[in-house]
Every structure is written in structure tokens, then in C-alpha cells.
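1. coords below, sequence missing:
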């Protein structure tokens, strides 16, 4: 685990206005909130980085007895299934409250995975993908519409077994079915009478 100072807030997450922040009802110490966030993040992924505006000592641990920072935001970055993910929170006026909120969110998400609906969790994490800063993002290019065989990477006269295998391989590669893949598969199924 690494802690990062100053706060590295993800560009794709909007900030909470200070006047809109509300105290939580979390009944934990700041140290416990930090430790539990770290534990939940490490159970969820690898290479965990917790970023706040709390000043750090040379050993990477926070200074004790320092004044609380004006910006209570917390951003947690980690790798999950080869994808960098970021969860950020600044809904509460204290750093430890935002740490606790993220920790409890990760705990609930791990529950989803344990309860056998990990596909839902994978879909949820697609929304938490850590995007690069806006100045490093490439412009969005909308591809031209394709035929089902172009999308699936097969010839128009491919057998149903080949089409089915290509679809399955692309879904596994993408980490789930996309709208384009599913639409192409449905079009192929209709055309091939399957």
C-alpha cells in the first residue's frame, strides 16, 4: 500500500461543494477507518494507493497531531483484473469519514462477489475505471457501423460453430458482452436461422 500526498483527485469525478458536505454517523476512530479501508482495498485488488491531503512522513505514514486539511477528499486507486480502478469520496467534511465511506463501499462490493453475482461487480467496476487526465485523453472516435461478420471477425458464410466460437472468444477478451458484440451475434443468429 502506498499513500499519496497531495490529493490526486480523478478528473472524471465531480467534487462536492463544501457547503453540501454532511457529517456521517460512522462510529470509528480515524485510524480504524484508515486501516479498514486499506484492508478492504487490498482484498479487492493490488497496488493500492490512498491519496489524501494529509501530510506524510518520510516513511509514508501520516503525521500525527497535524491540523485536518481543508480538502477532505480521498481517492483510492488499485488494480483489479488488470484494470486500474479509482473510487473517490468527498461527501463528508472529515478525511476519515470519506475513508470509511469508501471502505464500506468496497466491503459491500466484495459481498456482491461472494454472493455469486461477480458479473454485476465487473459491470459496476467499469464505471470506476481510472481515466487519464482530460489533457491526456484521446478524442472519441465513433466507428462506422459494421456488418455482424466484421464485428465477429468471421466471413459472411462462416458456419454457426465458427460464429459461436468467435463470439465467445471476443466476449472473454472484452471481459463481458458489449452492446456491439451482442447485436452482431443476434444478427448472425437470425440470418443463420439459429
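-> That came through fine. Treat the numbers as computed from the prediction; the structure is a model and nothing was measured.
2. drop to CA atoms for contacts and neighbour counts, all remaining ones
-> OK.
3. I'd like the distance between the spatially most central residue of the chain and residue 49.
-> Centroid check for the chain by Cα atoms, centre = their mean gives residue 128 as the closest residue, at 2.6 Å. Going from residue 128 to residue 49 by Cα to Cα, to the nearest Å gives 15 Å.
4. again, but for residue 148
-> Separation of residue 148 from residue 49 (Cα to Cα): 42 Å.
5. here comes the other one, which I'd like you to weigh against the first:
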């Protein structure tokens, strides 16, 4: 189950290394409403309703400008889970507004193209899922939403002390740890 808080970023989508100030003139509440309206309109226009919407971010009560402003909108459409993640901008409101524009672009494709065209472009929004039974790297390494490379390496070394077969662990546990480290570094753009 995808969580609304903290940010649940899909595997296979690299994180932004730098962020820019968005030129959108909207509040967080306005951007949330725009995304909600666009999702519902997209479902209506496509003839396949959008369901199971989860807006995932690090925004919490009293914290509208978290250190990690990324936003991932998870939903089901056309029989598959989709995710539109954006962390290009320095505020959650700007990232949400960008997601609104991505959705509006899909609605434009529907008006001027075909449902087949939209299905093809939406294939890019199907998140890479861990192999069945494989835990996400954040869970394996015990790290939060946006760790630095040094934190990944530190967590890896500390866990390897107990997971390695020579230290009483197992080959399976060490393989899971190695895969988690590789996935983490790849996602943050250092792999």
C-alpha cells in the first residue's frame, strides 16, 4: 500500500539533483484541487475512471515546505497502478501544479489523438515494482525518502556487519542488501 506520508517515491524514477523555483502562481490548496480535478476529468474523458488516488509527499500538519518537496501522485487507471512523480521544483505546491499540467497534457492527447496514444504515453507512468517478495530499498536500508549517498553507504556497511554470511548472516540477506544499495544509488543518480 502506498503511503501519503512520508513521500513514497516510485522505483525507477531518478530524483532531481537540483531544484528550481517554480513560476506557478498557486497555493498548495489550489494545486491540490487542480490535481484532483484533472484526475477526475481525465478519468471521465478517457471512459476509464481513476481510482485509489494517493497524493504522497512529506507535507504534514504544520510543515508545508519540507526539506524534500517531491510529490508522487499514485492512482489506478485502465486496470493498472500509475504514478506521476515530480520533484523538479523547490515546493510541494509547484510540484503538484506540474503534475496537474502533465495530466492536462494527457487530456489534450485524448482530444486530439486517440485512447491508444494516451495508453502508450501512460506506460511511462507505470512504476517499476520490486520483484515479488523483494522489499523496497528504503525498507532494507532503513532510510528515509531522500538520503545522501554517504548515508546509503553508511547504512550498507553497518548492515553488512550482520547480514554477511561470514558474520552469521546468509547469502540471501547479503544479496538483498547488495540489491538495495545498488537500487538506492541508482535512484538518487549516483549508480
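-> Structure's in. What do you need? This one's a predicted model, so the numbers in the text were calculated from it and none came from an experiment.
6. Just the element for residue 15 of the second structure, please.
-> Using DSSP states H and E, residue 15 of the second structure is not contained in any helix or strand.
7. what does residue 56 of the second structure give?
-> Secondary structure assignment for residue 56 of the second structure, by DSSP H and E: strand 51-57.
8. Could you do residue 182 of the second structure as well?
-> Residue 182 of the second structure is part of helix 171-187 when elements are defined by DSSP H and E.
9. residues in the first structure matched by that helix, start to end?
-> Counting by TM-score structural alignment, helix 171-187 of the second structure falls onto no part of the first structure.
10. so where in the second structure does stretch 117-124 of the first structure end up aligned?
-> Aligning stretch 117-124 of the first structure against the second structure (TM-score structural alignment) gives residues 114-121.
11. Compare residue 148 and residue 49 of the first structure (neighbour count), which wins?
-> Neighbour comparison, residue 148 of the first structure and residue 49: the larger count goes to residue 148, with 23 against 19 (by other Cα atoms under 10 Å).
12. Please report how far that one lies from residue 3 of the first structure.
-> Applying Cα to Cα, the value for residue 148 of the first structure to residue 3 of the first structure is 47 Å.
13. go on, residue 87 of the first structure?
-> With Cα to Cα as the criterion, residue 87 of the first structure and residue 3 of the first structure are 14 Å apart.
14. In terms of neighbours, single out the busier of these two.
-> Taking other Cα under 10 Å, residue 87 of the first structure and residue 3 do not tie; residue 87 has more neighbours (23 against 19).
15. Show me what that one aligns to in the second structure.
-> Using TM-score structural alignment, residue 87 of the first structure sits opposite residue 84 in the second structure.
16. Residue 39 of the first structure now?
-> Superposed on the second structure with TM-score structural alignment, residue 39 of the first structure falls opposite residue 37.
17. That match: neighbour count?
-> Other residues near residue 37 of the second structure number 14, with proximity taken as other Cα under 10 Å.
18. Quick one: average offset of the strand holding residue 56 of the second structure versus the first structure, please.
-> The superposed strand 51-57 of the second structure is, by mean Cα distance after the TM-score superposition for the first structure, a mean 0.8 Å from where its aligned residues fall in the first structure.
19. From the contact counts, what lies against that strand?
-> strand 71-77 (3 or more Cα pairs under 8 Å, 6 or more residues apart in numbering; DSSP states H and E).
20. What angle do strand 51-57 and the strand it packs on make with each other?
-> Put simply, strand 71-77 of the second structure runs at 170 degrees to strand 51-57, going by axes from the mean of the first three to the mean of the last three Cα atoms, to 10 degrees.
21. mean deviation (superposed) between strand 71-77 of the second structure and the first structure, please.
-> Mean deviation of strand 71-77 of the second structure from its aligned counterpart in the first structure after superposition (mean Cα distance after the TM-score superposition for the first structure): 0.7 Å.
22. Buried residues, the lengthiest helix in the first structure. List them.
-> Counting residues, the longest helix found in the first structure (DSSP state H) is helix 95-114. Across helix 95-114 of the first structure, burial judged by 16 or more other Cα atoms under 10 Å covers 95-104, 106-107, 109-110.
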